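Colleague: pasting a predicted model and its sequence here:
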Amino acid sequence: MNRRTIQGKYEIFLQKYNEGVKKYIPIYRVKKSIHTWYNAR
């Protein structure tokens, strides 16, 4: 890591960051439910 350029270090950082995000942050999807009482009237 000592002989890499700044850009190379940044790319390694982003790779490790994205791996951590994919591994430890859960994906939450919002369920859309349209209620009959919630309308324009």
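Modeller: Received, thanks.
Colleague: switch to C-alpha atoms for all contacts and neighbour counts from now on
Modeller: Noted.
Colleague: taking the centroid of this structure, which residue is nearest it?
Modeller: V21 (6.0 Å; Cα atoms, centre = their mean).
Colleague: hold the first one in mind and look at this next one:
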Amino acid sequence: MNGKTVLGKYELFLQKYNKGVRKYVPIYRAKKSIQARYSGKYIEAKRKKR
């Protein structure tokens, strides 16, 4: 019965859609600014120096 009614077809569509989205759409990750990366490397180098 999971496909014979409009609601069943919609549920089936949502399952396939969500599976495809999880598989093929990359997760957006905010990039760190150059200043943040530089500061992080600077702090790490300073720790190693000590």
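Modeller: Yep, that arrived. Here the structure is a predicted model, which is why all the values come from computation and not from measurement.
Colleague: hmm, who's touching the helix or strand containing the residue nearest to the centre of structure 1?
Modeller: Following DSSP states H and E, the helix or strand that holds V21 of structure 1 is helix 6-24. Taking Cα atoms under 8 Å, 6 or more residues apart in numbering as the criterion, the residues outside helix 6-24 of structure 1 that touch it are M1.
Colleague: check the mean deviation of that helix from structure 2.
Modeller: In the superposition against structure 2, helix 6-24 of structure 1 averages 0.2 Å from its aligned positions (mean Cα distance after the TM-score superposition for structure 1).
Colleague: list the buried residues in that helix.
Modeller: By neighbour count on 16 or more other Cα atoms under 10 Å, the buried set for helix 6-24 of structure 1 is empty.
Colleague: next one: that helix to chain centre, how far?
Modeller: Using Cα atoms, centre = their mean, to the nearest Å, we find the averaged C-alpha position of helix 6-24 of structure 1 to lie 12 Å away from the chain's own average C-alpha position.
Colleague: hmm, who's touching stretch 34-49 of structure 2?
Modeller: For stretch 34-49 of structure 2, there are no surrounding residues in contact (Cα under 8 Å, 6+ apart).
Colleague: which residue in structure 2 lines up with P26 of structure 1?
Modeller: Using TM-score structural alignment as the criterion, the counterpart of P26 of structure 1 in structure 2 is P26.
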